[in-house]
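Peer 1: got a sequence here, can you model it:
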Amino acid sequence: MKINMVLMLLAGILVVMAISFQWKISSDAAYASELEAQYQQAMDDYNENNIYYSPQATTQWIVQRQNPAGYFVTNPDMLFEPSQLNNSTLRGTRYAISTLGDLNGLHTINRHAVIDFILGLYETEIKQTRVETYTRYQRGTRYDGFKTLPGQDVGVRPTMDALMILNRLDLLDDPRLNLDGIWNFIVAHQNEDGGFWDEHYPKLLKDSSMKCTSFAARALAILSQHTGRPIPEKLSKGVIRFVQNNHDIVTGGYSSQPGENSDDSYNAFRAFKSIWDTTNGSDEIKRQAVSDSIDMNALIDYFNYNHYLVELGGYSRHSNLENKKASIKATHLTVWLLHNMQLLDYVDKQSISKYVMSMKTPDGQYGGDIYTTYSAIGLLQKMGIPSAPKPEPEKPEKPAIIPSIVPTTFFITALITLHLGYQTKKFEFKTINKALIIQASTDALTGIYNRQCFEQKLKHEIEKSLRYKRPLTTIMFDIDNFKRINDKHGHIAGDTVLKEISVLIKDALRDSDIFARWGGEEFIILSTETDIDGGRQLAKKMLDLINEKEFTVVQKISASFGVTEFCAEDSMESLVKRVDNAMLEAKRQGKNRIISVDAKLNCQPACLTSGL
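Peer 2: Take a look at the predicted model:
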């Protein structure tokens, strides 16, 4: 008696342990699923936010555009075409040098050729220009400047471009340059209204403009920083006065000249840059000077309401609808202004980054020319976009899961233990264990595999198909008008149909075929070692069997079939979805037919063909 009690107690302990192990298996599986979900989310975030630029690719793209004479051209295929040396070449060279400087790539170019090209545009001791003698040139004062091409007038804009190039190359101390003369030349272009004019823009004559003022300010800032010579207070105050006279209080923007419209966002940047560059002192002092002269809140509203295209993530140069289109240059100037003013939180950096990266090509350029590439690199750097991809999230290690056989082993051991004590309980426990196994794998109504068991077997067969490169075809069918059967004859009749069709199909299949009830009146078949042609033939065979069968209650029924073949790019979910879509297409095309999806066409469900 005591032995029997001990065996009963031991059996109870074994059962408790089996249940505990099963709980542990379920818990570990849930934890593994949670880790996988977290990993997938991390991968989604990674793919969404892994934005970076490629300094090496962009550097190489620019270097390929340097002519042996030192200047840079947009199209390397026309590197030696005379037409590439024009009024825009100096400007393009400045963009190239500035970009290479930002990317630490200046060591890759022919620096000596660049300086020879720039100095070839240098004119000393200027007396007058073709615009007409400028009355403020003073005798005894030296004026030096740069032009875009030999034989052209010197001008503020080309002088600024040349200074920016020389400054980037650390060549401002070249003994052939007279920085005082260049300073005098720039300063001589300031008008009484505080703004500047420029021979480079003859259509404007000697009228001040925001464009010319900003170019003069940038040139003077370079000279001031290099020589330590401060910007005269009178000059700075004049610039501020000119900027304020061009402010449009209605839109919050700035015009190029008093009285003109303010739809050009470049002028807002030029207003900011004119004040910033003619203010002496640290960035904090410059920032304060700009804030004292420009209403930054109104300017931010001006940019965001008049020039930002939300759907693209970029800013437009012009605000009128006819010319309103996203521009990397306009976006760069806006970001530049807000970056220097420490106001980048007022823009959607993520959307802007995506817009800029949408213009990137594998060779590292943006938008097709040097200027847009210069703007893109400057913009990305000011927004802190990295120059290398982020590390991919680490795939979590699967936790050690107790083999599913362990709980079963404990159950069997418990049964054996009970057998030793109570022979009469042997059959009962075996029956319970068998029922649990059957219940876990078969459909209670039809006796064929249930969906859970099918999914397990499908996963296994997919692994075999991939490993041994053997064909694998899936067939899904659905009884047509099944609801009408239930409504007309009752659910018991419907259950009878499900049972009869299960027996009919199961008897027609090979032992190696896997047949399961997918749900409701839907069934699914996994046919191993079978390509899509064999799948179509098998589906046709089953369609004919169903059409010929006399069912007990309803006599005649039909079914709609979907057929597809597994391909290497498939997941279990995509395979089932494709065969389900094929079956639904058979429904839509009139039922009682077969629709197949050819997996050889890149697994695309567009190639649906009737099997009838």
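
Peer 1: for the rest of this, base every contact and every neighbour count on C-alpha atoms.
Peer 2: Noted.

Peer 1: sec struct for Gln60, please.
Peer 2: At Gln60, secondary structure determined by DSSP: H, G, I helix; E, B strand; the rest coil is helix.

Peer 1: so Tyr137: helix, strand or coil?
Peer 2: Secondary structure, three-state DSSP: Tyr137 is coil.

Peer 1: ugh, wrong one, Gln342
Peer 2: Each residue gets one of three states, and Gln342 gets coil by three-state DSSP.

Peer 1: contacting residues for it?
Peer 2: For Gln342, the set of contacting residues under the criterion of CA atoms under 8 Å, 6 or more residues apart in numbering is empty.

Peer 1: quick check: it vs Val310, distance?
Peer 2: In this structure, Gln342 lies at 22 Å from Val310, with CA to CA, to the nearest Å as the measure.

Peer 1: likewise for Leu601?
Peer 2: Leu601 sits 38 Å away from Val310 when distances are taken as CA to CA.

Peer 1: quick one, which of these two is more surrounded?
Peer 2: In terms of neighbours (other CA atoms under 10 Å), Val310 is the more surrounded of Leu601 and Val310; the figures are 14 against 11.

Peer 1: wait, what's in contact with Lys329?
Peer 2: Lys329 sits next to Tyr371, Thr372, Ser375, Ala376 when contact means CA under 8 Å, 6+ apart.

Peer 1: whoops, Phe561 was the one
Peer 2: 475-478, 539, 543, 582-583, 586, 592-595.

Peer 1: 7 Å instead?
Peer 2: With contacts taken as CA atoms under 7 Å, 6 or more residues apart in numbering, Phe561 has the following neighbours: Ile475, Met476, Phe477, Asp478, Ala539, Met583, Ala586, Arg593, Ile594, Ile595.

Peer 1: let's have these in TSV, adding distance to Glu284.
Peer 2: Converted to TSV, these look like this (distance: CA to CA, whole Å):
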residue	distance to Glu284
Ile475	72
Met476	71
Phe477	73
Asp478	73
Ala539	78
Met583	69
Ala586	71
Arg593	77
Ile594	75
Ile595	71
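
Peer 1: now, which of the residues you listed sits nearest Ala568?
Peer 2: When the contacts of Phe561 are ranked by distance to Ala568 (CA to CA), Ile475 comes first, at 17.8 Å.

Peer 1: that closest one belongs to a helix, doesn't it?
Peer 2: No: for Ile475, which was evaluated using three-state DSSP, the result is strand, with no helix membership.

Peer 1: Ala30 versus the nearest residue to Asn245 once chain neighbours are set aside, what's the distance?
Peer 2: In this structure, Asn245 finds its nearest non-sequential neighbour in Pro258, 6.3 Å apart by CA to CA, 6 or more residues apart in numbering. The span separating Pro258 from Ala30 equals 70 Å under the rule CA to CA.

Peer 1: look at the two and report which has more neighbours.
Peer 2: Relative neighbour count places Pro258 above the other of Pro258 and Ala30, with 18 against 12, counting by other CA under 10 Å.

Peer 1: sequence B follows; please return its structure for comparison with A:
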Amino acid sequence: MNRVLLLLAGMLVAFAVFFQWKIANDALQYSQRQIQYQQALEAYRENNIYYTPATTIQWIVNRQNPAGFFVSNPDMLFEPSQLNDSTLRATRYAITTLRDLGGLRQINRIAVAEYVMGLYKADVDGARYAPPGRYAGFRTLPNEPVGVRPTMDALMILEALDLLDDPRIDLQRIWDFISLHQNPDGGFWDEHYPAFGMASSMKCTSFAARALGILHRHMNKPFPQELSQGVRRFVSSVTDPVSGGVRQQPGAPVEDSYNAFRAVIAPLDTTNGDLPARRRAVQDVINMDRLSGYLVREYYLPDFGAFSRYSEPKKKKPSLKATHLVIWLLRDMVYLDHIDKHRISKYVMSLRSPSGQYGGDIYTTYSAIGLLQKLGVPTRPLTPPAKPEKLVTVPSFVPAVFFIAVLLTLILGHQAKKMELQSINRALSIQASIDSLTGIYNRQKFESLLKDELDKFGRYHHPLSVIMFDVDDFKSINDQQGHLVGDQILREISAVIKRGLRNSDVFARWGGEEFIILLPGTDRSGAYRLAEKLRALLESSRFSHDRRVTASFGVTELLEGDEPENLVRRADLAMLIAKEQGKNRVHSLVEETHSHLKPRYIGIG
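Peer 2: Predicted structure coming up:
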């Protein structure tokens, strides 16, 4: 009998050990899946870069005047001052961007065509030129002289609208007009740029080349050999053989990255043959290895992921236009692998606003969309990784049952205690980061994430802003309807606010009825707009017992050298100012002013 019991005890112990191993193994697998999920989530957040064409299209469409042209500021759409020397250029940026985004059907295309045709001069005075003849071109304004640059802008608009066959224009006369501007050195001049006189410049040469390229493609008209060779000869004369950079004119300093783009585009657009043949023509006069190395060395700003227009240290600053032109020339010459495309994409997206524009005007938006398309940035977000489900494993009490069966009480007690502590630790770990009332982050977790973002700011200098808000007159809710209702309203407020935030935003309960939001990659103006949106969202929402709730918001942005407590204290102070100014409003603060107010701030531990 003792042997049977011992055998049974041994079997029970064996079962207990097996089930314990199964539990541990399942837990290990789940832990590994959690680690993999966190790694995938970080990769998703880093690589989920995309843009939305529809918002940009609408932003541009809102800027079309009924007369056809586009303006930068829709609030001044009907101001006469908006029709000026730059309007044709702005219209070209708008039309080409809409074409690239597939949005031309949403504008009045006929009005655009009539606006452009109003700038066409069908019979330019040939006596001004040698040889005299009959020429045609476009102006920036009806009373201005025709020029190469406005003619290029007009041709690009008409090409985008598929209107180059309009019977009112004579493409051959336009070709002859532009060709007249080629000098014996191979470069071009332009009446539109009187500062250069009739001397050749890289700027005017590139405009002439792009205009002739459009006509060449549409008319199927080959370039005369002397024209193509002249352009390459001029490009060679302004290229610095030592650095690889390009001058505006022979003898001028090498300092402007725009000229590198112009030097590549000019021969690329004025050479007969297919794209490989045209690239070879560029490489005959430009050492692309040297040029690409020079551009990265002298103009790239790695802290921003952008290129500068100028190489002089005092003038170096990130430029959407310069970055677009550099990426353009590298893309056309198959040199994109020489740059950090992901870093540049993040720079472009950091300038995006919710309205779909980048950098504030039509030109920077045109440059940004061109960059995103040339870099191959998608128009839809990535699919976020799926959070792993916890494995259905053997109940934790099963080994204990077997141990009890063999009277291993002490071992059972020790194991049960161990498992209980593990369960408590897991629960405490979750509770340590989540506010139990609202289900959002608690203050301790916010402070930890804030320190992480400050570390990133030190490396990348991305903008970082904070919104702090306090529910107005919350005490009256507790006094009139009780704390249970007050707690329910706090939960509902948290849910409303969460719907208005991005996945990357950090939303936490600071304490009581105070909340705080951390906005990575957002400057103070963007944070202010978000705070105003959230304020309006709260004001328009209905809460428990048909209550209306408002809140006062404080907004600030991280400054260079800020400590965490400075940033939060400034947001708290801005919130108090909003309270003092009448509540249910947003106040933005750059530095600590209003010293007569004492922010309710304890500090970050």
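
Peer 1: let me see the TM-score of these two.
Peer 2: Laid over one another, the chains give 0.72 as their TM-score (TM-score structural alignment, normalised by the length of structure 2), with 460 aligned residues with a CA RMSD of 2.7 Å.

Peer 1: let me know how buried whatever residue of structure 2 lines up with Ala96 of structure 1 is, in neighbour terms.
Peer 2: Under the alignment defined by TM-score structural alignment, Ala96 of structure 1 corresponds to Ala94 in structure 2. Summarising burial for Ala94 of structure 2: neighbours were counted as other CA under 10 Å, giving 26.

Peer 1: which stretches of structure 1 form strands?
Peer 2: 122-123, 145-147, 154-155, 308-309, 314-315, 472-479, 514-519, 522-528, 559-565, 594-597, 608-610 (DSSP state E).

Peer 1: for the last one, buried residues please.
Peer 2: Meaning strand 608-610 of structure 1. With burial defined by 16 or more other CA atoms under 10 Å, the residues of strand 608-610 of structure 1 counted as buried are Leu608, Ser610.

Peer 1: check which helices and strands that strand sits against.
Peer 2: Counting contacts by 3 or more CA pairs under 7 Å, 6 or more residues apart in numbering; DSSP states H and E, strand 608-610 of structure 1 is packed against strand 594-597.

Peer 1: other residues contacting the strand it packs on?
Peer 2: Residues beyond strand 594-597 of structure 1 that count as contacts (CA under 7 Å, 6+ apart) turn out to be 560-564, 582-583, 585-586, 605, 607-612.

Peer 1: rewinding a little: isn't the match of Ala96 of structure 1 up against Gln58?
Peer 2: No: with the criterion set as CA atoms under 7 Å, Ala94 of structure 2 and Gln58 do not qualify as a contacting pair; they are 11.2 Å apart.

Peer 1: and the helices in the stretch 51-200 of structure 1?
Peer 2: Listed in chain order, the helices of the stretch 51-200 of structure 1 (DSSP state H, counting those that start in this stretch) span 55-63, 89-102, 111-119, 156-168, 179-187.

Peer 1: for the longest one, which outside residues touch it?
Peer 2: Looking back up the chat, that one is helix 89-102 of structure 1. Applying CA under 7 Å, 6+ apart, the external contacts of helix 89-102 of structure 1 come out as 59, 62, 71-73, 106, 148, 161, 164-165, 168, 370-371, 374, 377.

Peer 1: nearest residue to the middle of structure 2?
Peer 2: Ranked by distance to the mean C-alpha position of structure 2 (CA atoms, centre = their mean), the top residue is Met349 at 0.8 Å.

Peer 1: structure 1: which residue goes with that one?
Peer 2: Under the alignment by TM-score structural alignment, Met349 of structure 2 pairs with Met357 in structure 1.

Peer 1: how near is that match to Leu526 of structure 1?
Peer 2: Using CA to CA, one obtains 45 Å as the distance from Met357 of structure 1 to Leu526 of structure 1.

Peer 1: burial count for the aligned partner of Ala195 of structure 2 in structure 1?
Peer 2: Taking TM-score structural alignment, the alignment pairs Ala195 of structure 2 with Lys203 from structure 1. Taking other CA under 10 Å as the criterion, the count of residues near Lys203 of structure 1 is 9.

Peer 1: tell me the contacts of the equivalent of Val124 of structure 2 over in structure 1?
Peer 2: For Val124 of structure 2, the aligned position in structure 1 is occupied by Ile126, per TM-score structural alignment. Shown here is Ile126 of structure 1, whose contacts under the criterion CA under 7 Å, 6+ apart are Tyr143, Asp144.

Peer 1: how much space separates Ile126 of structure 1 from Gly155 of structure 1?
Peer 2: 11 Å.

Peer 1: before we move on, what about Tyr53 of structure 1?
Peer 2: Tyr53 of structure 1 is 35 Å from Gly155 of structure 1, where distance means CA to CA.

Peer 1: compare the two (neighbour count), which wins?
Peer 2: Neighbours were counted for Tyr53 of structure 1 and for Gly155 using other CA under 10 Å; Gly155 has more, 24 against 20.

Peer 1: go ahead and confirm that one touches Glu199.
Peer 2: Yes: under the criterion of CA under 7 Å, Gly155 of structure 1 is in contact with Glu199, at a separation of 5.1 Å.

Peer 1: between the contacts of strand 594-597 of structure 1, which is closest to Tyr302 of structure 1?
Peer 2: Pro605 (48.5 Å).

Peer 1: how about that closest one, what does it touch?
Peer 2: Taking CA under 7 Å, 6+ apart as the definition, contacts of Pro605 of structure 1 comprise Arg578, Val597.

Peer 1: how far away is it from Leu312 of structure 1?
Peer 2: 31 Å.

Peer 1: same question for Lys459 of structure 1.
Peer 2: In this view, Lys459 of structure 1 and Leu312 of structure 1 are 42 Å apart by CA to CA.

Peer 1: cool, Ser83 of structure 1 as well?
Peer 2: Relative to Leu312 of structure 1, Ser83 of structure 1 is positioned 35 Å away (CA to CA).

Peer 1: same check on Thr609 of structure 1?
Peer 2: When Thr609 of structure 1 is compared with Leu312 of structure 1 (using CA to CA), they lie 40 Å apart.

Peer 1: residues contacting the alignment partner in structure 1 of Ile60 of structure 2?
Peer 2: Matched across to structure 1, Ile60 of structure 2 falls on Ile62, judged by TM-score structural alignment. In this structure, Ile62 of structure 1 makes contact with Ala96, judged by CA under 7 Å, 6+ apart.

Peer 1: which helix of structure 2 spans the most residues?
Peer 2: The residue-count maximum for a helix in structure 2 (DSSP state H) belongs to helix 2-47.

Peer 1: and that one, how far out from the chain middle?
Peer 2: 44 Å (CA atoms, centre = their mean, to the nearest Å).

Peer 1: now for that helix, which elements pack on it?
Peer 2: For helix 2-47 of structure 2, the packing partners by 3+ CA pairs under 7 Å, 6+ apart are helix 397-405.
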